[in-house]
Structure formats: structure tokens, C-alpha cells
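> A structural model of the following input is requested.
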Amino acid sequence: MRVEPEAIVGVSDPAKNGVAGYIGSGISLVIPNIRVRVVLFGWWLDELEEVAFTSNENCSSSSIIIPVDDFTIMTSKRVVIETRFLEEKALYKICIKQKARSIPNPPKMSYVIIDDTHTFLSTNIPSRKYYLPFSLQIIIISIFLVLSGLFSGLNLGLMSLTPQELMLIQKSGSQTERKYAEAIIPIRKSGNLLLCSLLIGNVCVNSAISILMDDLTSGVVALIASSAGIVVFGEIFPQSLCVKKGLAVGARTIWITRFFMMLTFPLAYPISRALDCILGDEVVSYDRKRLMELIKLTTRNEAGLAEELKIAVGAMEISDKTVNDVMTKIEDVFMLPDTTILNAKTVTEILNMGYTRIPIYSGNDRHNVVSLLFVKDLALMDPLVISLFNPL
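Below is the predicted model of the structure:
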């Protein structure tokens, strides 16, 4: 029988947990005491009588000897066998024995060792190597989760505040709010640069979390764990916090933001300049109508501001008012006919109305206004004279 010296050995695992991979120059790694399937490829393999695996160069004394009757598959080019390997520090080598020749008094056939590293098997599973020490890698993942949450929260908290709103807070806010606004305004004026820096930092740390998590666990577990961590700790919680406390969080972490703006500057600056050229400057203006609505919204539930609100809104609305908007219908105007007698009762009624001028009409026609009565003139007249003064 001829045996191809460059034989190829394939190892598979019916239970899906026995093959650990490969090391070196194609040496197959198998987990001890787990049943695995070994596949031999070569020439004239249908003439094999036994296959053994030895770790001490002595095939006859091997504890793993598989006779031809135990072969799972056997052809001239492929032999499939299933067996278990004991834990050994040395490498397992394949020994094959040819069937006896069909001649009178055939010679006794002996084992032949296939001394090719591609056919070696090892049960010495090396310890798993991580990118970093396990504890350090866990700490780094935790730090990256915090940074992911910070970038996500600041992206919402800072970018939702326009420079005009920050300057408004700086001038009219509380002492603490003014301090926070003063710290944020310098970086917020470079809106697109800040946005690009936060997004690039967020993408980088999220990618690093996925890579480090995949190194610690399997692919599916890493996908679930990293996705859950990023969604909960990197998106939901920080954004809900920064919606309400974005000004305080942005001011207290301003040094971290500045550091990452400098770190990502070579990549973020060209992108931000392109956005500035395409989209233009960030400008938010408030016209009279917007200011009036803003006053109404912000003071709607505040007590004691009703009169001040009316004055402020009235002053801003005056330029848009017409005579038709402010005039009183003639049916509702307090008027007196020219035949009215100015007695004490009439004067009292006039004074109680609170008007300074009273229109006077003639001929029972309210549209025929002939004069005006100035209420102040009544103060200079003697009540007795008034009572004797009949027509106006």
C-alpha cells in the first residue's frame, strides 16, 4: 500500500463542543474526553486495517486503536473515525497499519507513523488570551459606557440650547445658571465642530465596547450585552437626564468635552467646515409675535403678573393694531341726548361711569353726534346752577 506522506487530517465535532481550533502549523486542538470525528485524506486508504493515535512514538502501546470494523466511513481516499482523546501534554500522532497481503505466509504488517505537523493533534488547550488583562478590560468597558452616555446626553443637552438662549440665560438666569452658561457659550458657538466631535467620540467608544465585549464572550452574547449596555446606559438614561439637566451636566463636564474636541479635531474640523459652508451659520431670531407668545407661555401659570403681562403685550401689539380693533361699537357707547337735564342724579351717573368725555347726540339719533361733554367741566360748576341748567 502506498500512503501519501503529505496526508491531510480534518477534525470535526458531532457534539459541537469538542474541537477547540488550530495552533501552529495546522495542529488540531481537541478537548480531552470529548468524542470527536477525525477524517483522513490520502490514497489507497481502503487498504487500512487499523488506525492508532500515539503520544510517545510507540504505536503498539497506544491506548487509542481503532480497527477497520469501527471506521465510520471508509473509501480509497477518505477514512472517517470517531474517538476520544485523553489529556496529554505531548502531541498525538497518527499511526496506520496496512492489511496483510493476499499471499501465502504474508509478512506481519507493522504501524507506520505519519510524521507531518498537519496531521498532529493536541489536547493541551492554551489559556485564552485577551487584548488586555480581564479585570482591566472590564474597567475600560465600564469607562467607555460612561463616555458613551456622556456623548449621547451632551449631544441632546448642549445642541438643544442655541447660543442666543445661552446668552439669555447668562444675562437673566440665576447666579448658578449664569455660571453654567458662561462655561458653555465658547464651545457652543462652534456648533458644527461640537456636534462632529460628540458624534465621532460616541461612535468610537461604542465600537470599542463591541470589540472588547466580543473578546470577552462569544459573538451572540457580545452582541446582546453590548447592545443592551449601550441602549440603557449610553442612550436612554443619559438623554433623559440631560433633557432636564443638560446645562448643569454640560458645564460640569466641559473639560472632557474640550479634551475630545481637541482629540477629534483633525477629523471633526474639516467636516464641520463643510457643514458651515453648506448649511450656513446657526441663526435663531425672535420677532415681535414670537416674543409675545414666549411671554404668554412663560408667565401663564405665574401669579401676580397679569397686569404686567397686559402692559408688555399691549406695547408690542400696538404697532399692529387698527382703529377697528380698539374702537367701541356705537351701541355700547355711553352717550347723552342734548335734552338731558344735568341734575344731581345725572351728574352722579356720569361720574360713576368713569369716562372723561361724553358724546352728545341730537334728535334721538345716536349717529348724529353734535358735541362732547368734558366731565372735568362739571367740577367747576355749582350743583344748584347745574340743576337749573336745563338743556346742554
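> contacts and neighbour counts: CA atoms only from here.
Fine.
> quick one: the residue nearest to the spatial centre of the chain and residue 243, what's the gap?
Centroid check for the chain by C-alpha atoms, centre = their mean gives residue 235 as the closest residue, at 4.1 Å. Residue 235 sits 12 Å away from residue 243, going by C-alpha to C-alpha, to the nearest Å.
> shared neighbours of the two, anything?
residue 153 (C-alpha atoms under 8 Å, 6 or more residues apart in numbering).
> and the residue nearest to the centre of the chain, what does it touch?
148, 149, 152, 153.
> okay, those in TSV with neighbour count next?
Below are those laid out as TSV (neighbours: other C-alpha atoms under 10 Å):
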residue	neighbour count
148	28
149	27
152	24
153	27
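> run this one through as well so I can compare:
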Amino acid sequence: MASLGALFNGHAKVPDFLSAESGCGDLVTVACDPHGFYVALAVSVGLVVVAGIMAGLTMGLLSLDQLNLEILQTTGSATEQTYARRLLPVVRQHHLLLVTLLFFNSIANEALPVFLARIVPEAYAVVISVSCVLFFGEIIPAAIFTGKAQLPIAAALVPVVRVLTFVAFPLAWPVAKALDFVLGDDHDVSRYKRNQLKALVALHHRKSLNQLKKSDTSHASVPLLGKKTSTSYEATTHPPHPTDAQPVDSDDESTSAHLHNDEVAIIHGAMDMSTKTVQMIMTPFDKVFMLDVEEKLCDTVMVRILAS
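Below is the predicted model of the structure:
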């Protein structure tokens, strides 16, 4: 038995920084094994960073709407179109992307306590691991990857996602195909219905009204929405002469982002054209206001016409 143990110990050699006998005690310390300590510390920090990036990419990429990306690809700025073109091929592979990111995220989260336990007691390793994963691996990445810079950050990390997908492909692809078979692989872009489009236009108009009420409305070129003033009426019916008109920037968000009341009414009316009939909009004959052909247009008659 002793010879067998000696033979085993002679052939199975554990790396110094992972061996419990490498330091003065059971833990790897700076005094006893500085190389092993700093390697374990660097690996632990790297695992926290990897876990944070994977968690951030999971929430940042999977929360992107394909319809919005297609809209940006068509009507967005040059930069937004570039971002959308990079992201669409990755986002369309929903299950493959999900399995790949969760695979590396799980590896990082599970390996972190193992390396921390080499340099700190196990109880401290659990506390440090949970705290680091919670704050630096979940909360902070989620706030960054789903914030205002979601699109540029996600587009910048597309090459990283492609490399990870290639590495995890032998495992991720079968699992993704199984998910496609069980849950369905229909991840086509969802389209809005007529009522949803009308509601979207109404919400956009309402938000524009709220923004204009809070902002400075002193610019004469942007009349107050919802108020029918003589100035806005004249500007609509009698546009300025081309020689007097100022050049308008089509990309100016301050003028193109707001919808006027007439624009909203026209959009809603156009969407209802396929379902409305003449009977719905016509006035019944018994309710039609009529005047005798011999009637004189005096003030009293004019009041009656306006009151009708």
C-alpha cells in the first residue's frame, strides 16, 4: 500500500498554487507562495469580469427588439445603421446566443469560489463570491448594457460574441436546436396591428405634448401642439415664400420628432380607410341642415349655420 501511495504521489503532481501544502497552512498566502496567491487572485478577478460581461451581454442583446433594429437599419443615422447591421445576424439566432452566453456565465460563476477558496477561508470565499457576482456580475453590467449606450456597446462586442459562439458551438448548437424543436424556432420580427399602430402614434403624440409643455416653446417655428391659434393656422394655409423660407434640416430631431394634431388625425384616418364605410361617416338625411334656396344670408341665418 505504501509503495502504491508513493507511486501515485510521484506521478500525480498538483500545481504549486493549487496544493494545500505549498504554503505555511491550508491557504495560499503572499508570504508563503506569492506566485500562487497572485495567480489565484488574478484568475478570480478575471472570472468576475467574464461573469459581468456575459450577464450584461445576455440582458443587453436579448432585450433588443428585431423590429427596432430593422427600423434603425432603414431610417436611422449612418452610425445607427452600422450598429443594426452588426447586431441583427447575432440577435436573430436567439437560442444559440442564449445558450452560449449562459454557458460561459455559469462557468465563471461556478469557478470563482474555487479559486477564492485558495486564498481566503471557505466562508469568506462564499461571501466574497456572492457579493462580487451580485454587484459586479449582475447589477452593474445590467445597468450599463441596458442603458443609453446599449446599442454601441452591444455592437462593439459582436466580435467577442462570435468568438464565444464558435468556442461553445459543439455544446451550444445541439442545445439551441433542441430548444428550437421544443419551444419553436419562430423568432421572426413581430409586426404591429392596425390598432397597435394607432395607439403607438397616439402615445408618441401625447409624449410630444408633454415634452413641449416642459420645454421652452418660444421658437416661432414650432407652434404649440393642441392649440389652434391664428398664427399656426396662417402658417399652415399660407406658407412663406420660398425666398423667405429658412432651410430646414431633415435630421433635426426637434422638428421631426413631434406630430401635429392634423398629422395624427390623417394617420388614424388612413388606417381606418379599409374598414370604414360611407354609412359610418355620412349624416342621416333627417339630420342634415338645409336652407331654402330663397333664404337670405342675414346674421340670424349665419348664426343658425354656425350652430348646426
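> Got a TM-score for the two of them?
Aligned and superposed, the two chains score 0.66 in TM-score terms (TM-score structural alignment, normalised by the length of structure 2); 231 aligned residues with a C-alpha RMSD of 3.1 Å.
> rewinding a little: aligned partner of the residue nearest to the centre of structure 1 in structure 2?
Aligning on TM-score structural alignment places residue 235 of structure 1 opposite residue 138 in structure 2.
> what does residue 158 of structure 1 give?
By TM-score structural alignment, residue 158 of structure 1 lines up with residue 61.
> Report how many residues lie close to its match.
24 (other C-alpha atoms under 10 Å).
> In three-state terms, how would it be classified?
helix (DSSP: H, G, I helix; E, B strand; the rest coil).
> do you know how far residue 251 of structure 1 is from residue 181 of structure 1?
7 Å.
> How much space separates residue 81 of structure 2 from residue 88 of structure 2?
With C-alpha to C-alpha as the criterion, residue 81 of structure 2 and residue 88 of structure 2 are 11 Å apart.
> One more: residue 11 of structure 2?
Distance from residue 11 of structure 2 to residue 88 of structure 2, by C-alpha to C-alpha: 52 Å.
> What of residue 144 of structure 2?
20 Å.
> The two: who's more crowded?
Counted by other C-alpha under 10 Å, residue 144 of structure 2 and residue 88 do not tie: residue 88 has more neighbours, with 19 against 15.
> what lines up against the more buried one once you look at structure 1?
With TM-score structural alignment as the criterion, residue 88 of structure 2 pairs with residue 185.
> Who are the contact partners of that match?
Contacts of residue 185 of structure 1 by C-alpha under 8 Å, 6+ apart are 163, 166, 167.
> In a helix, it, correct?
Yes: assessed by three-state DSSP, residue 185 of structure 1 belongs to a helix.
> re earlier: hang on, isn't the match of residue 158 of structure 1 packed against residue 155?
No: here residue 61 of structure 2 lies out of contact with residue 155, judged by C-alpha atoms under 8 Å, at a distance of 9.2 Å.
> residues in contact with the corresponding residue of structure 2 for residue 226 of structure 1?
In structure 2, the residue paired with residue 226 of structure 1 is residue 129, using TM-score structural alignment. By C-alpha under 8 Å, 6+ apart, the contact list for residue 129 of structure 2 reads 112, 113, 116.
> Where does residue 129 of structure 2 fall, secondary structure wise?
helix 122-134 (DSSP states H and E).
> ok, average deviation of that helix from structure 1?
Superposing on structure 1 places helix 122-134 of structure 2 at an average distance of 0.6 Å from its equivalents, by mean C-alpha distance after the TM-score superposition for structure 1.
> The following helix or strand past that helix vs structure 1, average offset?
Toward the C-terminal end, the helix or strand that comes next after helix 122-134 of structure 2 (DSSP H and E) is helix 140-145. By mean C-alpha distance after the TM-score superposition for structure 1, the fitted helix 140-145 of structure 2 averages 1.6 Å away from its aligned residues in structure 1.
> buried residues in helix 140-145 of structure 2?
When burial is assessed from 16 or more other C-alpha atoms under 10 Å, helix 140-145 of structure 2 yields the following buried residues: 141, 142, 145.
> and the gap between the match of residue 235 of structure 1 and residue 99 of structure 2?
Residue 138 of structure 2 is 17 Å from residue 99 of structure 2, by C-alpha to C-alpha.
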